[in-house]
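**Q** predicted model and sequence follow; I will ask about them next.
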Amino acid sequence: MRLSPVVVLLSALLAVQLSGCASQPANQAEAADTADETGLPDYNDETDISIEWRKQLGVGAGTAYTRLRPVVSGDTVFMADTSGEVYALDLADGSEQWNVDLEQPVTAGVAQDNGQLFVATRDGFLHCLNSADGSEIWRSRMTSESVAPAGTDAKRVFVHTVDGRVTAFERADGKQAWSYETAMPVLTVRGTGTPLVLDQLVITGFATGKLVALDKTLGIPRWDVRLATPDGRSELERLVDVDGAPIWDNGIIYAASYHGKLAAVSLNGETRWEEEGSTYTSPELALGNLYLTLDSDHIQSYDMASGAPVWTQKALHGRRLGQTSAYGSWLAVADGEGYLHIMNQVDGELVGRKLLRPKPLHVNYPNQTEGTNWRALRGRDMGIRSPLVATDKGLLVYTNAGELLLLSVQTD
């Protein structure tokens, strides 16, 4: 049985928060928005955050623990929804170019490379689509469900499934090239990372707390590094999953684990440095630093050369933060209440904030001014779990309620 503490906490909090929602007149709805500021930290308002466009895509992930994210190729955004639809949108204005229905809930995607899209569905299939029109090129059965986008190279696509396997498929026809399996602990955090595909290696982390490098051609392990060691009396205390995707820069791999560490590892498996840093997410690299959302909801900055801590931002503690994303000279992170927070990369100072609440339905009440039907939002998750995606047109944000937004962030 898989158990995610994050999912349990989200469900409980949402049940409490949404139980009191009802249809309200406009002035009361405005008060509800203002009330959401309670408990938020002060910040220096140095940025202007504006919504360039927003588009509803299906029903969203809601409380289901998926982290679907948009991917950009040229002027096109590709996005999949949990309902099974895959979309191609114009990055400039959000207009739809095409959409297809896979008729199964999507659990992972979208990965894009050289005219092909790769999406995983709940029934255990990997779908390869033509990025020009969404037509299916092939589909192949995986060993289990996948909840992270695939990794790719020119010939193959690599998928990490929740049963602890990494499988390579031929891009030409979807045939399996090899499969690597590792033993799984009794209890794991629901999630895996996207495999990092290099010239000769495929690198990914497992629920055992290990980072493993596989031979890209044969699928056999070349080396492994332990990022976390199971410790504690209960299975929950012994969770050591590596759920974030490793990243690579200038010959060094950076990866982090839950109940473990952030480490810099060379291509031959030698650990250059390691620092404490328990997380569910991937590190972000910018301006010579690594940025990591810790499971304590603190943002930690590390020097990429030595691993030495640079700064810590603790003001967002308890807000169920997602993965950090570098955008210009800023660092962006979204939370479980639907807020986007902007920080300065240099010192972590909070310099901007915007609430990205899903659009409610507007109705006219008898003998009252126009109001907002907040009941239409009942049962919808207001948060943002998917990683933010920086583009040359702005910052793409996909909410748990199924809205995709393009934001511009400028100096105020």
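**A** Cool, the structure landed. Numbering: from 1, shown residues only.
**Q** going forward, measure contacts between C-alpha atoms and count neighbours the same way
**A** Noted.
**Q** show me where the stretch 151-300 of the chain has its helices.
**A** Using DSSP state H, counting those that start in this stretch, no helices are found in the stretch 151-300 of the chain.
**Q** use this one as the comparison:
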Amino acid sequence: MRGLRFALLVSVVALTACSSVSNQPDPSPLPVIESKVQPKLVWKNEIGSETEFRFQPVFSGDLVAVVGGKSQVALLDRNSGQTKWKITLPQEVAGGVGVGSGLLAVGSLKGDVTALDVSNGKIVWTVKASSEVISAPVVANDLVIVRSNDGKVTAFSASTGTMKWIYQRQQPPLQLRNYAAPIVAEGIVYVGQAAGRLSALAVDDGRVLWEAPIALPRGASELERVTDIVAPPVVHADMVCAVAFQGRIACINTKNGSLIWTRDVSSWSGLAIDERYVYVSDVKGHISAFERNTGRSVWKQEKLAYRFVSGPAVLGNQVVVGDLEGYLHYLDPEDGSLVGRLATDGSRIYLAPQSNGSQAVVQTSKGGLYLLGAQ
């Protein structure tokens, strides 16, 4: 138990060191831009209050599922932003939200995984994961798939909460707290791991299909050798891409786990992908674009340096990122130039806007919700 406490403590310290303003140069001033795009705000709402946890709303057809501070969970109408229902759970929600199979699933610091009926918000079942759940559950293939902070991935039956399978691999002694949810695509669960590994699991039974090294630990000290994948991977056609802190970005063949290309990039914010490019926000607040098939560098935008830029999202014909002051910045995907800006409530946007291509929803650390439309 003492070793576990130490590992968790070091994990928190490491993450704090990575995200503390005092350990970074001063944020760049808000850049002057030539506004070529007028951001389209469809509606705004709010949930809960300011929280230390990182929440990302989720689209589900004509609905938006959200969680906020003080254990609040809500379902909103995507078209109007009006709240359909809103409840407060008995345990503090820490792991974001997943939606599917008529359920809304959340996790907690105590390892509780709770499934709610989407139609009315009533609790369907609650089960225990192996440790705290700080990443969002994923609901797919009639399963609720949860990544707990000990690195285990557990699949529960969506209808009953019965455990169907569990996956685990040995964890390094020093790691960052991982807020990244698994990604499910074409019957495969992709999980970013500590020590720079990307695992591909069969969604039905959790068996390992392949594992690939996204980054290799380097350096003399344990801290220097931390190369965790702490942002969700992205999938397009037969390619999955992931990025590691103090590591690199890599794109992998989904069929066999073979490496397609890599570039040296350190990120805890994450990636986005479209037909042509892979976009990444790095630890310095720079946003870069790489050619999807070859990894060729296309552009780098450095004017938002050290503004704690969120992961990128592709919204219509623009790329959108948030920052520490709650601004949403619009970039031209052709050259990375800043073409538009939208202010929210002034609080930090930790996670990338959740985009379905034509709309994106973003949540601030104060619980502000903003639905954006494409131009």
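**A** Yep, it's here. All of these numbers come straight from a predicted model, not from anything done at the bench.
**Q** how close are the two chains, by TM-score?
**A** Aligned and superposed, the two chains score 0.90 in TM-score terms (TM-score structural alignment, normalised by the length of the second structure); 363 aligned residues with a CA RMSD of 2.3 Å.
**Q** what lines up against K155 of the first structure once you look at the second structure?
**A** Aligning on TM-score structural alignment places K155 of the first structure opposite D142 in the second structure.
**Q** quick one: that match and G161 touch, right?
**A** No. Using CA atoms under 8 Å, D142 of the second structure is not in contact with G161; the gap is 10.5 Å.
**Q** neighbour count for these two, which is higher?
**A** Per other CA atoms under 10 Å, whichever of D142 of the second structure and G161 has more neighbours is G161, with 19 against 16.
**Q** how about the more buried one, what does it touch?
**A** For G161 of the second structure, the contacting residues are W125, T126, V127, by CA atoms under 8 Å, 6 or more residues apart in numbering.
**Q** ok, the first one touching T160?
**A** Okay, so that is W125 of the second structure. Yes. Between W125 of the second structure and T160 there is a contact under CA under 8 Å: 6.9 Å.
**Q** neighbour-wise, which of the two wins?
**A** W125 (16 against 13).
**Q** that one -> the first structure?
**A** Match for W125 of the second structure (TM-score structural alignment): W138.
**Q** so what's its match closest to, chain neighbours aside?
**A** Among residues not flanking W138 of the first structure along the chain, C128 sits closest, at 5.4 Å (CA to CA, 6 or more residues apart in numbering).
**Q** mind listing what the match of K155 of the first structure touches?
**A** The contact partners of D142 of the second structure, by CA under 8 Å, 6+ apart, come to G100, S101, S157, A158, S159.
**Q** among those, which recur in the first structure?
**A** Contacts conserved in the first structure for the contacts of D142 of the second structure, using both residues aligned by TM-score structural alignment, their matches' CA atoms under 8 Å: S157, A158, S159.
**Q** quick check, nearest of the residues you listed to Q82 of the second structure?
**A** The closest of those to Q82 of the second structure turns out to be A158 (CA to CA; 27.0 Å).
**Q** how many other residues sit next to that closest one?
**A** 25.
**Q** map it across to the first structure for me.
**A** With TM-score structural alignment as the criterion, A158 of the second structure pairs with R171.
**Q** could you do L30 of the second structure as well?
**A** Matched to the first structure by TM-score structural alignment, L30 of the second structure sits across from L40.
**Q** before we move on, the earlier item: just the closest of the kept ones among the contacts of D142 of the second structure to Q38 of the second structure, please.
**A** A158 (41.5 Å).
**Q** quickly note the distance from the closest one to V146 of the second structure.
**A** As defined by CA to CA, to the nearest Å, A158 of the second structure lies at a distance of 12 Å from V146 of the second structure.
**Q** once you drop chain neighbours, what's closest to A207 of the first structure?
**A** Spatial nearest neighbour of A207 of the first structure, excluding adjacent residues (CA to CA, 6+ apart): D241 at 3.9 Å.
**Q** no no, H341 of the first structure
**A** Using CA to CA, 6+ apart, the closest residue to H341 of the first structure is R353 (4.6 Å).
**Q** try A242 of the second structure
**A** P233 (4.5 Å).
**Q** returning to what we had before: restrict the contacts of D142 of the second structure to the buried ones and give me that as a PyMOL selection.
**A** This is the PyMOL syntax for the buried subset of those, where burial follows 16 or more other CA atoms under 10 Å:
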select buried, resi 100+157+158
